[in-house]
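[1] here's a sequence, model it:
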Amino acid sequence: MIKRYQGSRLRSGRYSEAGRIYHVTTVTNARYPFFSDCDLASLVCRTILWSDRSGATSTLCYVLMPDHLHWLFQLGDGESLSRAMLRVKGRSGRLCGSAVWQKGYHDHAVRKEESIRDVARYIVANPLRAGLVSSLRDYPYWNAAWL
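    I've put the predicted structure just below:
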């Protein structure tokens, strides 16, 4: 018996709320380290800025790892989470010249009782935990609103 992917069940409970803060993680196709290439990584970072300038998102922080992205942002007015992610992944994929992203993403709506700064610290510390750098100042593909 072949087991079907249960992703639609996971998505059925998803609720998108304008103005809400989300922590989203999305990975590259086959976890290939596309973003070890500084040109491709820069394109994704610029796409996040583009999303903010369009009003779809307001980034609190992000870190782009070689094979995935962690992004903490507030969703813009009139924007849905799925639409914002479709725009960012679609545009960055086109700019990179390939289908760099896997379908889907993991999202977490930050609850009122959670510390946004603690979530942000967790996100930007990813290159340290992965052993890519010994100091965050040595990792180029991250940003935080508190700087």
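
[2] make it CA atoms for all contacts and neighbour counts henceforth
    Will do.

[3] all strands of this protein, in order?
    In the chain, strands defined by DSSP state E lie at 21-27, 57-64, 68-75, 106-109, 142-144, listed in chain order.

[4] dump those to CSV, plus distance to residue 131 and mean neighbour count.
    Below are the strands of the chain laid out as CSV (distance: least, C-alpha to C-alpha, whole Å; neighbours: other C-alpha atoms under 10 Å):
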stretch, distance to residue 131, mean neighbour count
strand 21-27, 18, 21
strand 57-64, 14, 23
strand 68-75, 15, 24
strand 106-109, 23, 14
strand 142-144, 15, 18
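
[5] tally up the residues packed near residue 10, please.
    Other residues lying near residue 10 total 9 when counted by other C-alpha atoms under 10 Å.

[6] and for comparison, fold this next one:
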Amino acid sequence: MTDIRRYPPINHPVFITAVCHRRNPVLANDADKELLLTVMREVKKEMPFRVLAYVILDDHFHWLIRMDEGHAFSRILQSVKLRFTHRWKRARNITMPTTLWQRRFWDHIIRDTEDLNLHMDYIHFNPVKHEIVTDPVDYPWSSFHVHQSKDRYPKDWGRKLVPGNIKSMILE
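    Okay, the predicted model is just below:
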């Protein structure tokens, strides 16, 4: 077992990728994506953090969050994954042990504005990258609409073509 050290990202956002166990499409239907969002909101009330960007796909999700001091993003993610798993199992009357998530997750502490923009673009382009849609605006399970309404993205951003700044990024 590896000894992973996570350092508290004081005053820095964190990019997180959480993947479903064996890439199973646990989040394939809209109700399960909505359940994940509901759980995220509940955990946010208990362990305050700010969601800067997100996308939920069928077998993983990406988050860009900033924690309040005293809260560790690993504990926040653990709470989300555990609570989601319990609710998901309850909705299906599953009582036996079930693994929905990979044990580990990918995290990256955002270092500056350029890094923040790069990871935000990666998140919002993800549904196009995975060929779910050809335009990020057509995907309802991301924060793209919020950012576009604030003029962070031009109207045709990410339509079919990979934005140049994220072409070489592989974060899942």
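
[7] rewinding a little: so can I have a markdown table of the strands of the first structure showing distance to residue 33 of the first structure?
    Compiled in a markdown table, the strands of the first structure are given as follows (distance: least, C-alpha to C-alpha, whole Å):
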| stretch | distance to residue 33 of the first structure |
| --- | --- |
| strand 21-27 | 10 |
| strand 57-64 | 11 |
| strand 68-75 | 8 |
| strand 106-109 | 19 |
| strand 142-144 | 16 |
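
[8] who touches the most centrally placed residue in the second structure in this structure?
    In the second structure, the C-alpha closest to the average C-alpha coordinate belongs to residue 62, at a distance of 2.2 Å (C-alpha atoms, centre = their mean). Residue 62 of the second structure is in contact with 15-18, 54-56, 123, counting by C-alpha atoms under 8 Å, 6 or more residues apart in numbering.

[9] again, only using 7 Å
    When contacts are counted by C-alpha atoms under 7 Å, 6 or more residues apart in numbering, residue 62 of the second structure is found next to 16-18, 54-56, 123.

[10] surely residue 16 of the first structure is in contact with residue 83?
    No: taking contact to mean C-alpha atoms under 7 Å, the distance of 9.8 Å between residue 16 of the first structure and residue 83 leaves them out of contact.

[11] residues near the residue mapped onto residue 9 of the second structure from the first structure, how many?
    Counting by TM-score structural alignment, residue 9 of the second structure corresponds to residue 17 in the first structure. Counted with other C-alpha under 10 Å, the neighbours of residue 17 of the first structure add up to 17.

[12] one more: residue 46 of the second structure?
    Summarising burial for residue 46 of the second structure: neighbours were counted as other C-alpha under 10 Å, giving 10.

[13] looking at the first structure, name the residue matched to it.
    In the first structure, residue 46 of the second structure lines up with residue 54, judged by TM-score structural alignment.

[14] residue contacts, the closest residue to residue 48 of the first structure other than its chain neighbours?
    Here the nearest residue to residue 48 of the first structure in space, its sequence neighbours aside, is residue 88; by C-alpha to C-alpha, 6 or more residues apart in numbering that works out to 6.8 Å. By C-alpha under 7 Å, 6+ apart, residue 88 of the first structure lies in contact with 47-48, 51.

[15] turn those residues into CSV, including neighbour count.
    CSV is the format used below for the contacts of residue 88 of the first structure (neighbours: other C-alpha atoms under 10 Å):
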residue, neighbour count
47, 20
48, 23
51, 19
